[in-house]
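Visitor: Sequence and predicted model, in that order:
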Amino acid sequence: MVGAARTAPDTLPGRAAPLIPGLATAVAAVAVALAVHAVVPLLPAMTIAVVLGIAAVNLPGTSGLCDGPLRAGLNFAGKHLMRAGIVFLGLKLSLGDIAALGWATVGLVVGVVLLSFAGTYALGKLFRLDGDLPLLIATGFSICGASAIGAMAAVKGTRHADTVLPVALVTLCGTLAIGVLPLLMHPLGLDALRFGQWVGAGVHDVGQVVATAQTAGPAALGAAIIIKLTRVVLLAPIVAVVGGLERRRHGLSARASVSPAGAPRLEPAAPGKFPPVVPLFVVGFLAMILLRTTGWLPSGVVAAGSTAQDIALGAALFGLGASVRVRQLFKTGARATVMALCSWVLIAALAFGAVHLMGS
């Protein structure tokens, strides 16, 4: 009996038990976020989920719970449910919709993403941000927000705690876009179609794109979604390139650990220890895109996948938000915040230029 009692925590139910309170809280927060979004469509549910997480860990009545019995489940949600959300995100994409844009437009969108990525990464280095922060912020801002940050963190092996600041910044700047960009539509002389293209090319997260573009009507919303999803497709190749470079770096480090005389100083990393070129969940993301492109999936399955993506990504963002200590963020994230705002302006300018080229 004593032996059984000792081994019980090693069973799957025993290991899962500490996760349940945090996961249940994250799912409940998603339900609240979706309900608020249904009442106020201008507020994206994913943004609300992040804000609820930040509030939960910073309010006196709930901060102890977030750091105590809920922490294991919240950390699990921030890492693993984020990956599940990325897989389901693929069901929103169809290669046929992207091809309908025409090669010139697709080329311009790709150009915006690559220039945004390079420019934001350079800004991160210019502002002397530490570690993987420049890369994570560049990925999130140029491709698809928190989902892209999660994918890049996986291929780089970035600690979960180090993804919190990039997610907070992409949420902040995406929320600013919802309020600021519609005010600039008429001063910049944009009609509904071009405004939608601008939003799709320049706003970070899919939910933020929808919230911003819908202010100008269905034409703007349709254009914004197609262009935004074209950007999302670039998640896989960019992650693959970084994954390949990371494996090469690990290989060089392993070879450098052998002395000139041939005596090993350090044990080289085993091939299985190397980061994957493309994480398995990104392969799942690509598979979902191809499956959606075939047209074989009934609309009900696509809708169910969209709901699953909202729940998984919303729970992940709540978990990440529940790691953001506002007081600490103000102390350590000031330079990163200024850098992110500069990137936000850069990407908006690049997207604006691309929109005019699309119409020429």
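Guide: Sure, I can see it. The structure presented is a predicted model; accordingly, all values stated were derived computationally and were not measured.

Visitor: use CA for all of it now, contacts and neighbours both
Guide: Noted.

Visitor: Quickly note the distance from Ser94 to Gly207.
Guide: Counting by CA to CA, to the nearest Å, the gap from Ser94 to Gly207 is 18 Å.

Visitor: Likewise for Val283?
Guide: 23 Å.

Visitor: which of those two has more neighbours?
Guide: Higher neighbour count among Val283 and Gly207: Gly207, with 20 against 13, using other CA atoms under 10 Å.

Visitor: surely that one meets Pro41?
Guide: No - using CA atoms under 8 Å, Gly207 is not in contact with Pro41; the gap is 10.3 Å.

Visitor: who's in contact with Val233?
Guide: If you count contacts by CA atoms under 8 Å, 6 or more residues apart in numbering, Val233 has them with Leu93.

Visitor: Take this one as well and set it beside the first:
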Amino acid sequence: MQAQKVLVEVTEQNKFDYEGYGLGLLLTFGLAFIAGQVAKLPFFSIMGIMIISIILGAIWGNTVSHHPTVNTNLGITFSSKRLLRVGIILLGFRLNLTDILNAGLPILLIDVIVITFTMLFILFLGKLFKTDKQLTTLVAAGTAICGAAAIVAISPIVKGKQEQTAIAVSCIAVLGTVGALLYIFLFPYLPITDTEYGVLVGATLHELAHVVAAGVPSGVIGSDSAILVKLGRVLLLIPVALLISYFINRKNTKQAENIKDLPIPWFIFGFLLMSLINTLQWIPEGGSQFFLLLSTYLLAMGMAGLGLNIRWADFKKVGMKPVGVAVLGFLALLSISPLLIFIYRLF
């Protein structure tokens, strides 16, 4: 009788876990799917599916009541942690390392300058305004490298909380969208060529969606330059993640008993492996496009999961300082635009 009772309890627990994972994953997929449809609309295409997913998640999480007998947190957490990392790994199929190397020294030099300057400047602002170190680092990574994807890649390294990750993504989403609209408006008045405009867009805007949208006025040549420069920044996510991991966790490295305990973002190497596979063309182009589409939706599901964990009180708790740091960091990045154009013209 006792054994039967235990069996029933185990069965009920397994059912609970299944429902938790299943319904949580279904919720994040549903929000990601809706975001994908919204992202096809004219204005919202600037924001992109990932940003819209986190916004929809935040709206749902703060307005819609969850069923009191079903715990969806298991699936939501799985989306915001595991699926995000898988999405970042598959994002490597977007990179063709040969194209970046063929672009030559000026592109890589510009990307290194942008990332180094932006990271150091925002971290300096964080110390100056005494903002949370983890949140500041996430904002710096999102501004300097590749927006939301960089933030979610760096977050586990700095041991960032989900609300910090969500707040950083939200800041980057707004600033990147404003920046893209600003570039589109200023394009006719800028005394630079279409190619130089593309370089500027790719070097200073946050998300790939922002870069693609802002590059449209400059035609095919400008758009291709913008995407190429942006992908160079994405590639540099790997060394930046490793450097951040080293500096933040170097005190704990000696305490690690084996290689698995070392504070290294192993999934970044998966990202690099996928890039190599794509560069060497080991799978057909159709396969690469499939994995990119899968990456997009996995990242969107992860963003929806982050959004579902956002509470408006979290923004009130951190105050306006992190937002100010993000704004000043972006303005500082824009201020070195003449230097970036000068370097490009040198070559």
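Guide: Arrived safely. Since we're looking at a predicted model, the values are computed, not measured.

Visitor: care to give me the TM-score?
Guide: The TM-score (TM-score structural alignment, normalised by the length of structure 2) is 0.90; 341 aligned residues with a CA RMSD of 2.4 Å.

Visitor: Neighbours of the aligned partner of Met301 of structure 2 in structure 1, how many?
Guide: Alignment note (TM-score structural alignment): Met301 of structure 2 maps to Ala315 of structure 1. Each residue near Ala315 of structure 1 was counted by other CA under 10 Å, and the total is 34.

Visitor: Am I right that Ala315 of structure 1 sits in a helix?
Guide: Yes - looking at Ala315 of structure 1 with DSSP: H, G, I helix; E, B strand; the rest coil, it is inside a helix.

Visitor: how far away is the closest residue to it other than its chain neighbours from Ile149 of structure 1?
Guide: Using CA to CA, 6 or more residues apart in numbering and skipping the chain neighbours, the partner closest in space to Ala315 of structure 1 is Ala26 (4.8 Å). Distance of Ala26 of structure 1 to Ile149 of structure 1, computed by CA to CA: 19 Å.

Visitor: neighbour-wise, which of those two wins?
Guide: Ala26 (29 against 26).

Visitor: what's the matching residue for the more buried one over in structure 2?
Guide: So Ala26 of structure 1 corresponds to Thr28, using TM-score structural alignment.

Visitor: Remind me which helix or strand its match belongs to.
Guide: Thr28 of structure 2 belongs to helix 2-38 when assigned by DSSP states H and E.

Visitor: Check the offset of that helix from the chain's centre.
Guide: 27 Å (CA atoms, centre = their mean, to the nearest Å).

Visitor: tell me what it is packed against?
Guide: helix 48-63, helix 73-78, helix 285-308 (3 or more CA pairs under 8 Å, 6 or more residues apart in numbering; DSSP states H and E).

Visitor: The longest one vs structure 1, average offset?
Guide: Superposed on structure 1, helix 285-308 of structure 2 shows a mean distance to its aligned partners of 0.9 Å (mean CA distance after the TM-score superposition for structure 1).

Visitor: And that helix, what does it pack against?
Guide: By 3+ CA pairs under 8 Å, 6+ apart, helix 285-308 of structure 2 packs against helix 2-38, helix 48-63, helix 73-78, helix 84-90, helix 162-186.

Visitor: So which bit of structure 1 is the last one matched to?
Guide: When you say that, I think you mean helix 162-186 of structure 2. Under TM-score structural alignment, the match for helix 162-186 of structure 2 is residues 160-184.

Visitor: now the fourth one
Guide: Applying TM-score structural alignment, one finds that helix 84-90 of structure 2 aligns to the residue range 82-88 of structure 1.

Visitor: How about residues contacting the matching stretch?
Guide: Against stretch 82-88 of structure 1 from outside (CA under 8 Å, 6+ apart): 147, 150-151, 281-282, 284-286, 288, 305-306, 308-313, 315-317.

Visitor: Which residue in structure 1 aligns with Val139 of structure 2?
Guide: Looks like Val139 of structure 2 aligns to Ile137 there (TM-score structural alignment).

Visitor: Is it correct that Ser275 of structure 2 is in contact with Phe93?
Guide: Yes - with contact defined as CA under 8 Å, Ser275 of structure 2 counts as touching Phe93 (5.2 Å).

Visitor: Looking at those two, which is more packed in?
Guide: Ranked by neighbour count (other CA under 10 Å), Ser275 of structure 2 and Phe93 place Phe93 first, with 25 against 22.

Visitor: so what's that one up against?
Guide: Contacts of Phe93 of structure 2 (CA under 8 Å, 6+ apart): 274-275, 277-278, 288, 291-292.

Visitor: Repeat that for Val325 of structure 2.
Guide: 122, 125-126, 129, 136 are the contacts of Val325 of structure 2 under CA under 8 Å, 6+ apart.

Visitor: can you pick the most crowded of these?
Guide: Neighbour max across the contacts of Val325 of structure 2 (other CA under 10 Å) = Ile122, 28 neighbours.

Visitor: Tell me which helix or strand it sits in.
Guide: helix 105-129.

Visitor: cool, and Val209 of structure 1?
Guide: helix 206-213.

Visitor: how big is the offset of that helix relative to structure 2?
Guide: Mean for helix 206-213 of structure 1 is 1.8 Å (mean CA distance after the TM-score superposition for structure 1).
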